[in-house]
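**Q** model this:
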Amino acid sequence: MATDETAVGRPERAARQIGDLARAASPGTWLGTKEDVRRTCDVSVGTFNEALRLAQSRGLVRVRPGPGGGLFAAAQSPLARLGNSVLALDTDETSVADAIRIRDALEPLIINDAAWHSSPADIATYRAQLDAMAAARDDADPTAFLHANWQLHERLAGVNPSPMLRAMYTALLDVVRNHTTAVHAAEGHTTDELMQTRYEAHVELVAAVADGDPERIRGAIARHSVVHANDHRQADRTT
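**A** Sure thing, here's the model as predicted:
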């Protein structure tokens, strides 16, 4: 099932527009008020707020409140350049496979840190993403399911206290997300089975993060790794 324009992600497209504005300007240049830039991106307030969060996490813009405030082009820090250099990878299968391999290697750090640093409000957002995954599963929509899955992982990474780890992980996740065009179950299994298996693994992952028990977290990470072991065979990617 190929992704349509909505599935690709309006926040991601708007974040790219914001990034284009920032890169075209000198560091510190005023890009406009939030409302100015939102109108330029032609998206809703909610979509724009998510896009702005993405652009800020990539070190592309700074937001200043109050009179004379708004969005300003940010100087590219080494961490921002690192993330953007990952996003600039060629979109061939080898690059995407590398992104998956390295992202998976970082998963234990992301999950363990999430267990230490997630607030009750953060846990609630993880569970909301599980609900979105369940809704997509029930609607037999593997594309929406996959995007809800990615958003869950992005939120888990968002609480990480390490700017370097956040930058690397989210940039690698963006490479995978932006170049996955379809989802297929491995041979001998149905797409419904694939979604159910992934859903159950992520339910346990969030429960382990909320519980904070190290042994349970290790088990959830191990189960999650097994579920994702066949990523290369379950998704068609652009070449």
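**Q** all contacts plus neighbour counts: C-alpha atoms, from now on.
**A** OK.
**Q** now what about stretch 92-101, what contacts it?
**A** With contacts defined as CA atoms under 8 Å, 6 or more residues apart in numbering, stretch 92-101 is touched by Leu89, Leu172, Leu173, Val175, Val176, His179, His232, Arg237, Thr238, Thr239.
**Q** let me redo that: stretch 124-132
**A** With contacts defined as CA under 8 Å, 6+ apart, stretch 124-132 is touched by Phe145, Ala148, Asn149, Gln151, Leu152, Arg155, Leu156, Tyr199, His202, Val203, Val206.
**Q** next, the second sequence, to be compared with the first:
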Amino acid sequence: MTSDIPALRREDWEPRRWRNLTRPERAAEEIAALVAGLEPGDRLGTKEEIRAHCGVSVGTFNEALRLVQQRGLVRVKSGPGGGLFADQQSPLVRLGNSMLAVDHDAASVADAIRLRDALDPLLVEDALKYASAQDIAAMRAELRRMKTAADDRDGTAFIRANWALHARIAEVSPSPILRPLYLNLLEMVESHLLSVQPTGEQPLPEFIQERYELHVALVDAIAAGDVKALDVIAEHNTTSRLSHRAGPAQH
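**A** All right, here's what the predicted structure looks like:
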């Protein structure tokens, strides 16, 4: 029995963030990568050409196509000259030195983030009072996910892990009003997220690393019962609030 030549194994060259995806999801990411270099209305090719590029079966490709259409990245035209075309790009919401591409209603997403930021200090106060050793361990697990995404330079995975950390902090709160309100806001924002893009003002990996270190400091302060955690969350949200003043933007 022979083994693959290491340099030719798929797992050696594919993006690490794809390795836990299904085949349709991987194909969707390949299509999204093709769209990234195009203007709205540009033609990618025929369905068969793009399917062959992705190297998947017809059924897998159709599922991948459904996924990218849901994300508003591609539209299909039939008839002569038809095929796959780059769609109008998604609305953007500014978040620090990054842009969140969302599926629709960017104004509502920006408002939900603003409200979430306003509630953060209350939840940090509760975490300082009530966080158990088990809670702290769960927060550090989310920090490890953030570190992995930061090392992979995967902005979308980083933001999702970031929000998962904030959700874990929120779960410590005993408040029957504050906790579900905050978690619902997070769920609303995350459900509309398509991707994270750089602004051009600061390299995205640099921004991600800064945000990671800020969250490490936050969890360390909560673990120590140190009220410095309130200063850290204030720094965290001051940056966010200033960014949100720009409001949602369209491509």
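**Q** so which of the contacts of stretch 124-132 of the first structure sit within helices?
**A** Phe145, Ala148, Asn149, Gln151, Leu152, Arg155, Leu156, Tyr199, His202, Val203, Val206 (DSSP state H).
**Q** burial of the third one, as a residue count?
**A** Just to be clear, that refers to Asn149 of the first structure. Neighbours of Asn149 of the first structure under the rule other CA atoms under 10 Å: 20.
**Q** before we move on, what about the second one?
**A** Counted with other CA under 10 Å, the burial measure for Ala148 of the first structure works out to 22 neighbours.
**Q** re the thing from before, nearest to Ile102 of the first structure among the ones in helices among the contacts of stretch 124-132 of the first structure?
**A** Proximity of those to Ile102 of the first structure (CA to CA) peaks at Leu156, which lies at 16.7 Å.
**Q** got the contact list for the closest residue to the closest one other than its chain neighbours?
**A** Spatial nearest neighbour of Leu156 of the first structure, chain neighbours left out: Ala114 (5.9 Å); criterion: CA to CA, 6 or more residues apart in numbering. By CA under 8 Å, 6+ apart, Ala114 of the first structure lies in contact with Leu156, Ala157, Val159, Asn160, Val209.
**Q** let's have the residues you listed in JSON lines, adding neighbour count.
**A** JSON lines is the format used below for the contacts of Ala114 of the first structure (neighbours: other CA atoms under 10 Å):
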{"residue": "Leu156", "neighbour count": "26"}
{"residue": "Ala157", "neighbour count": "22"}
{"residue": "Val159", "neighbour count": "18"}
{"residue": "Asn160", "neighbour count": "21"}
{"residue": "Val209", "neighbour count": "24"}
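**Q** what I need now is the residues you listed written out in JSON lines, including distance to Ser119 of the first structure for each item.
**A** Rendered in JSON lines, the data for the contacts of Ala114 of the first structure read as follows (distance: CA to CA, whole Å):
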{"residue": "Leu156", "distance to Ser119 of the first structure": "11"}
{"residue": "Ala157", "distance to Ser119 of the first structure": "13"}
{"residue": "Val159", "distance to Ser119 of the first structure": "9"}
{"residue": "Asn160", "distance to Ser119 of the first structure": "12"}
{"residue": "Val209", "distance to Ser119 of the first structure": "10"}
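**Q** which of these map to contacts in the second structure?
**A** Compared against the second structure with both residues aligned by TM-score structural alignment, their matches' CA atoms under 8 Å, the contacts of Ala114 of the first structure retain Leu156, Ala157, Val159, Asn160, Val209.
**Q** hang on, the earlier thing: counting neighbours, which of the contacts of stretch 92-101 of the first structure comes out on top?
**A** Tallying neighbours with other CA under 10 Å puts Leu172 at the head of the contacts of stretch 92-101 of the first structure, with 26 neighbours.
**Q** let me see the contact set for it.
**A** Val86, Leu87, Ala99, Ile100, Ile102, Arg103.
**Q** could you redo the last one with a cut-off of 7 Å?
**A** When contacts are counted by CA atoms under 7 Å, 6 or more residues apart in numbering, Leu172 of the first structure touches Val86, Ala99, Arg103.
**Q** contact partners for Ala235 of the first structure?
**A** Applying CA under 7 Å, 6+ apart, we find Ala235 of the first structure in contact with Thr180, Ala182, Val183, His184.
**Q** ok, for it, nearest residue in space, not its chain neighbours?
**A** Nearest non-adjacent residue to Ala235 of the first structure, counting by CA to CA, 6+ apart: Val183, 4.5 Å away.
**Q** just tell me what the one you found corresponds to in the second structure.
**A** For Val183 of the first structure, the aligned position in the second structure is Val196, judged by TM-score structural alignment.
**Q** and that match, that's in a strand?
**A** Yes - per DSSP: H, G, I helix; E, B strand; the rest coil, Val196 of the second structure lies within a strand segment.
**Q** how close does it get to Glu11 of the second structure?
**A** 24 Å (CA to CA, to the nearest Å).
**Q** between these two, which has more neighbouring residues?
**A** More crowded of Val196 of the second structure and Glu11, by other CA under 10 Å: Val196, with 22 against 12.
**Q** could you check how far that one is from Leu92 of the second structure?
**A** For Val196 of the second structure, the distance to Leu92 of the second structure equals 9 Å [CA to CA].
**Q** and Ala105 of the first structure, that's in a helix?
**A** Yes - counting by three-state DSSP, Ala105 of the first structure is part of a helix.
**Q** tally of neighbours for it?
**A** Residues within reach of Ala105 of the first structure, counting by other CA under 10 Å, total 13.
**Q** what residue in the second structure is paired with it?
**A** Counting by TM-score structural alignment, Ala105 of the first structure lines up with Ala118 in the second structure.
**Q** distance of that match from Leu185 of the second structure?
**A** Here Ala118 of the second structure is placed at a distance of 11 Å from Leu185 of the second structure (CA to CA).
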